[in-house]
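[1] Here's a sequence, model it:
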Amino acid sequence: MSSKLIAPSILAADFGNLQRDVKMVNQSDADWFHIDVMDGHFVPNISYGMPVIKAIKQHATKPLDVHLMIEKPERYIEEFKNVGADIITVHYESTVHLHRTLSQIENAGCKAGVVLNLTTPVSVLEDILPKCYMVLLMSINPGFGGQKFEEMTYNRIKKLRKMIDDQGLDTLIEIDGGVTNKNAKALIDAGADVLVSGSYIFRSEDQLQTIKDLKALVNS
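    Okay, here's the model as predicted:
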C-alpha cells in the first residue's frame, strides 16, 4: 500500500506570519501545501491570488496543490503554473469544457484534477477519470474554513473508489473539509489517499506534532 498523504490547508494559516507557517509545513511530516483560491463568485468568499501563492512557493520545499474555487478557471491556468502550482484542481461545476481545461493544465506542465461539490454525483466523472491525476471530493460546502464534516462523504468515497478500481486507474482521491483525527482513519479506510486539513492543524497547540500524529494515523 502506498503512503497516504497529508496536505495542510494554508487558508487556515496565520497570514501575519505566513513565512513562519510555510517553514513549519516544510519541517513537518506533511506531503503537500493545499492552496485554496476563492474568487467571491463561484464561492461566497475571497481568499488570495497569484502574489501570495508566488510568495509561498519561494519558501515551500513541498509541492503546491492548488484548488481553484473560481469561475472559468481556464482563464488563469498558465498564471497559476507560473507562480508555482504543481497540481491544479478545478471544479466540475465551474468550467463548461472540462476535458479542455484538464488538457490545459497538463500542457502547462502541472498534474490535473477535478473537484466535486457535496451534491454533485461522482458518476459524472466516469468518462473523464482516465484524464484525472486526482479527484477532490468536498466534505463541506466550499467557501469557508472550519466547517463541520459531512458524513455523506464516506459513501461518496466508496463509490468513487469503485469507479477508479473498475477502470484500473491510479487516480488519487483527496478529501477537503472538516478533517481531524476523529475521521481521518475512516476516510482512508473508505478509499481516500490524500487528506486536506486546515483549522485542525493550524489551531492546534503543537502543529508539528498534530501533523505527525495525523500522518501516522492514516498510515497505520
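
[2] Could you use CA atoms for every contact and neighbour count after this?
    Will do.

[3] How about whichever strand or helix holds residue 160, which residues are buried there?
    Assigned by DSSP states H and E, residue 160 belongs to helix 153-166. For helix 153-166, burial by neighbour count (16 or more other Cα atoms under 10 Å) applies to 153-154, 156-161, 163-164.

[4] Second chain to compare with the first, below:
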Amino acid sequence: MLEIDGIDVSYGAIQVLHDVSVQVHAGEIVTLIGANGAGKSTLLMSLYGTPGVRAGRICFDGEDITHVAPHSIAKRGLAQVPEGRRIFPAMTVEENLLIGTVAIGPAHADEDRQAMFSLFPRLKERRNQRAGTMSGGEQQMLAIARALMSRPKMILLDEPSLGLAPKMIANVFAALRQIAKAGKTIFLVEQNANQALALAHRGYVLVNGRVRMEGSGAELLANEEVKKVYLGGH
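    All right, here's what the predicted structure looks like:
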C-alpha cells in the first residue's frame, strides 16, 4: 500500500534522509524506531511533501504521490496524526472530529462520530468540552479519532505516546490494536520501542537518516543491538 523507494530528503543544505526505503502492506502495522534526531518525523512529513523529496519516489495505493499536493494526498486516503497532536484547542471535541471529515465530506459524519465515541468513550464524555482543556492523553485520543473521521486507508502516527502517563500510553496502544483489528493499515513512528515493536508486524530502525535494520516486530525485539540501544539493555 505504501512504498517509499530510496528517498533523499533535506532541509536546505542539510540532508536528513539518505536512500530510505520502507514498505507497508495493506492490513499491516509497521513501526519505525530510532533515537531523537534520526529523521523519523521527517520521513512521515515527507509523505505529505514538506519537506520535499530530492531523490527517489513515494507510491501510495499504486499511485506516485512524490510531488502531489497535501490535500490531494489526504483525499487518496492517507491520514496523519502529527507529533504534538495539533488539535484545535478552542474548538469542542465534536467540532474537532468534524474537521476530520474535510477531505471526504460530511455524509458519514454522524455514523463515524458514534464509532469514535465507542472506540474512545472518554471523548463522548467530553464531546462538548473545549479540546484544549483536556489532558494530553485525551487530546491524543482526539487526534487519532479526528484522523479516522476521514475514513483513511492508512493512518500515520508520529510519537503517539510522547509525554503521556504510563496508563494513558497503555490505553492509546490498546486503541491502536482495535483500529488494526478493524482493518486499518498503520505506519507508526515511536520512541517507545518496546510498545511499538510488540504491536507491529514489522519494523525498521532508522539511524542518522538511514535504515539500519528491518525485520518482524519479534525479530527486532530479540535483536541484541536493538535491546542494548533502544530497549534499555533488557
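
[5] What value does the TM-score take for this pair?
    Superposed pair, TM-score by TM-score structural alignment, normalised by the length of structure 1: 0.42. Supporting alignment: 149 aligned residues with a Cα RMSD of 5.3 Å.

[6] Tell me the first helix or strand C-terminal of the helix holding residue 160 of structure 1.
    Following helix 153-166 of structure 1 toward the C-terminus (DSSP H and E): strand 172-176.

[7] I'd like to know which elements that following strand is packed against.
    Helices and strands touching strand 172-176 of structure 1, by 3 or more Cα pairs under 8 Å, 6 or more residues apart in numbering; DSSP states H and E, are strand 134-138, strand 194-197.

[8] Can you report how many residues neighbour the closest residue to residue 79 of structure 1 other than its chain neighbours?
    Among residues not flanking residue 79 of structure 1 along the chain, residue 50 sits closest, at 7.5 Å (Cα to Cα, 6 or more residues apart in numbering). Residues lying near residue 50 of structure 1 (other Cα atoms under 10 Å) number 17.

[9] Isn't residue 50 of structure 1 up against residue 78?
    No: in this structure, residue 50 of structure 1 is not within contact of residue 78 by Cα atoms under 8 Å, at 11.1 Å.

[10] and the helices and strands packed on strand 172-176 of structure 1 as JSON lines, adding distance to residue 22 of structure 1 and mean neighbour count?
    Below are these laid out as JSON lines (distance: least, Cα to Cα, whole Å; neighbours: other Cα atoms under 10 Å):
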{"stretch": "strand 134-138", "distance to residue 22 of structure 1": "22", "mean neighbour count": "24"}
{"stretch": "strand 194-197", "distance to residue 22 of structure 1": "14", "mean neighbour count": "27"}
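
[11] List just the one of those strands that sits closest to residue 18 of structure 1.
    In terms of Cα to Cα, the element of these nearest to residue 18 of structure 1 is strand 194-197, at 16.7 Å.

[12] now the helices for structure 2?
    Secondary structure of structure 2 by DSSP state H: the helices cover 40-46, 70-75, 93-99, 109-119, 121-125, 136-148, 166-181, 193-199, 217-222, 224-230.

[13] a markdown table for those helices, including distance to residue 18 of structure 2 and mean neighbour count?
    Output for these, formatted as a markdown table (distance: least, Cα to Cα, whole Å; neighbours: other Cα under 10 Å):
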| stretch | distance to residue 18 of structure 2 | mean neighbour count |
| --- | --- | --- |
| helix 40-46 | 10 | 21 |
| helix 70-75 | 22 | 16 |
| helix 93-99 | 35 | 22 |
| helix 109-119 | 38 | 16 |
| helix 121-125 | 40 | 16 |
| helix 136-148 | 29 | 24 |
| helix 166-181 | 30 | 15 |
| helix 193-199 | 22 | 21 |
| helix 217-222 | 22 | 18 |
| helix 224-230 | 21 | 15 |
